[in-house]
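[1] turn this into a structure:
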Amino acid sequence: MKIALLGYGKMGQVIERIALERGHEIVLKKDENNTFDGLSNADVAIDFSVPTAAVSNISNCFQANVPVISGTTGWLENYDEVAALCHEKKGAFISSSNFSLGVNIFFEVNEYLAKIMSKFDSYNVSMEEIHHTQKLDAPSGTAISLAKGIIENSSYNNWTLEKPEADQTSDSELAKQIHIEAKRIGTIPGTHTVTYNSSVDAIEIKHTAHNREGFALGAVIAAEWIVGKQGIFTMKDVLELK
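    From the prediction side, this is the model:
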């Protein structure tokens, strides 16, 4: 399989190594200063760039009839126009905040637990995410995805970085929001914890990434899966979690 790498930072370099180990060929390595020369030779593109480049990268893939896997976050205000272009060009597309196989299993566990806990008003949910100090956005895209999974399966209606005060009543607007505590520490690749706390006990689920390889491997597996397909998919399709 011939792969175009759109974005050649730390993640792009790990993706390159794993792709080569799995017998694939890299036909384009694009950073902000490169052109799209070679894109038309690719069977699939993997985009781990920056928010300001993502829409252009993905759009060029659709124009070249190249399916694209995007792990770039921070551009989703333009998602509808990108999706419309994908359908117009009969392209293939997967966008995810996290391609790690373990994280996507964790997403499923999170949604299932949220459905169960929605029946018990005595528990309040909160989240914590920890990443390396070079990650400037907060909360992480993965934390936002986890929050959305809870919101879709409970009475919570939003997430917030603002911590609720101890004397807030259960029916206050802030109490209907999921508090996310975002920490930036050392070189931690990514740790996400969801906690349901009550006056008598707490229930906690947690995912800890040991390195970047899980994210890269998942992106390559998604790229292998999407070749020859048409439409917009998710990692649930790739991992047959639906």
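
[2] use CA for all of it now, contacts and neighbours both
    OK.

[3] wait, what's in contact with the residue nearest to residue 122 when sequence neighbours are not counted?
    Distance criterion CA to CA, 6 or more residues apart in numbering; nearest residue to residue 122, sequence neighbours excluded, is residue 198 at 5.8 Å. With contact set as CA atoms under 8 Å, 6 or more residues apart in numbering, residue 198 has these partners: 122, 123, 124.

[4] which secondary structure element contains the first one?
    I take that to be residue 122. Using DSSP states H and E, residue 122 is not contained in any helix or strand.

[5] what about it, distance to residue 196?
    9 Å (CA to CA, to the nearest Å).

[6] cool, and the last one?
    Distance of residue 124 to residue 196, computed by CA to CA: 5 Å.

[7] residues touching residue 68, list them.
    Applying CA under 8 Å, 6+ apart, the residues near residue 68 are 44, 45, 46, 47, 58, 61, 62, 92, 93, 94, 223.

[8] how about this one, so we can line them up?
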Amino acid sequence: MRIALFGYGKMGKMIASLALKRNHTIVAKIDADDTEIDFSTIDVAIDFSQPSAAFNNIKRCLENHTPIISGTTGWLDHYEDAVILCNENNGAFIYASNFSLGVNLFFELNDYLAKMMANLRDYHVSLEEIHHTQKLDAPSGTAITLAESIIKNTSYKSWELDATKEHVLPIKAIREATVPGTHSVTYESHVDSIEIKHTAHNREGFALGALTAAEWIVGKHGVFSMKDVLHID
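    Predicted structure coming up:
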């Protein structure tokens, strides 16, 4: 499989290393919006760029009929535009706030727990995420995905960083030097607490998930999610 990488930072380098071990070829490493690209040489693109560049990268790929996987967060104001572009060009596109296979199972656990807790009004929910100091957006896209699932299933109306208002789900974002990513969801009452937590030990899980999605999407058409890749109903 011939892969183009949009963004060649730590994640891009790890994806490249793992791709070579899986007998794929990296045909382009793109860090600038004005880079000339021969899309005829690319089977699939993987985007782990900057929030300001992500939508343009996705747009270029879809307009050139190149499947694209995006794990960049912080650009989702344009997500519906990407969906429209994908459908107009009969393209193939996956966005995930987190490609880790474990995190995507954690998303399902979070959704199921929120449904069970929905009518237990004595419990108050809070979210905490911890990432490395180089992460530009806060809260993380993963935390937002977790929050949106809780809001969908409970009486919470919205989320905010460090919220104290009723019916607003609080998210605490912490930045520490060497943390790949930790997310926890806590339901707390005056009698007990229930907590679920996912801790990434390194970045390799994100790279493996992105490559798994890239391998899956080649030859397909449509807007997909990691649920499709992992065959989660």
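
[9] more crowded one of residue 124 and residue 196 of the first structure?
    residue 124 (21 against 18; other CA atoms under 10 Å).

[10] helix, strand or coil for the residue nearest to the spatial centre of the second structure?
    Nearest to the mean C-alpha position of the second structure, by CA atoms, centre = their mean, lies residue 97 at 1.4 Å. With DSSP: H, G, I helix; E, B strand; the rest coil as the basis, the three-state label of residue 97 of the second structure is coil.

[11] returning to that earlier point: report the two of the contacts of residue 68 of the first structure separated the most.
    Greatest spatial distance among these (CA to CA): 62 and 223, at 14.7 Å.

[12] list the buried residues for the helix ranked longest in the second structure?
    When the second structure is parsed with DSSP state H, its longest helix is helix 101-117. Neighbour-count burial for helix 101-117 of the second structure, counted by 16 or more other CA atoms under 10 Å, picks out 101, 103, 104, 105, 106, 107, 108, 110, 111, 113, 114, 117.

[13] now do the contacts for residue 44 of the second structure.
    Residue 44 of the second structure makes contact with 1, 2, 3, 4, 66, 67, 68, 69, 214, 218 under the criterion CA under 8 Å, 6+ apart.

[14] counting neighbours, which of the residues you listed end up buried?
    So, by 16+ other CA under 10 Å, the buried ones in the contacts of residue 44 of the second structure are 1, 3, 4, 66, 67, 68, 69, 214, 218.

[15] may I ask which two of the residues you listed are separated the most?
    Going by CA to CA, the pair spanning those furthest: 1 and 69, at 14.0 Å.

[16] look up how far residue 30 of the first structure lies from the counterpart of residue 216 of the second structure in the first structure.
    Using TM-score structural alignment as the criterion, the counterpart of residue 216 of the second structure in the first structure is residue 225. According to CA to CA, residue 225 of the first structure and residue 30 of the first structure sit 22 Å apart.

[17] quick one: end-to-end distance for stretch 146-163 of the second structure.
    Span of stretch 146-163 of the second structure from end to end, CA to CA: 16 Å.

[18] what sits up against it?
    Under CA under 8 Å, 6+ apart, the answer for stretch 146-163 of the second structure is 107, 110-111, 114-115, 117-119, 127, 139, 167-173.

[19] residue 53 of the second structure touches residue 34, doesn't it?
    No. Contact criterion CA atoms under 8 Å: residue 53 of the second structure and residue 34 do not qualify, at 10.7 Å.
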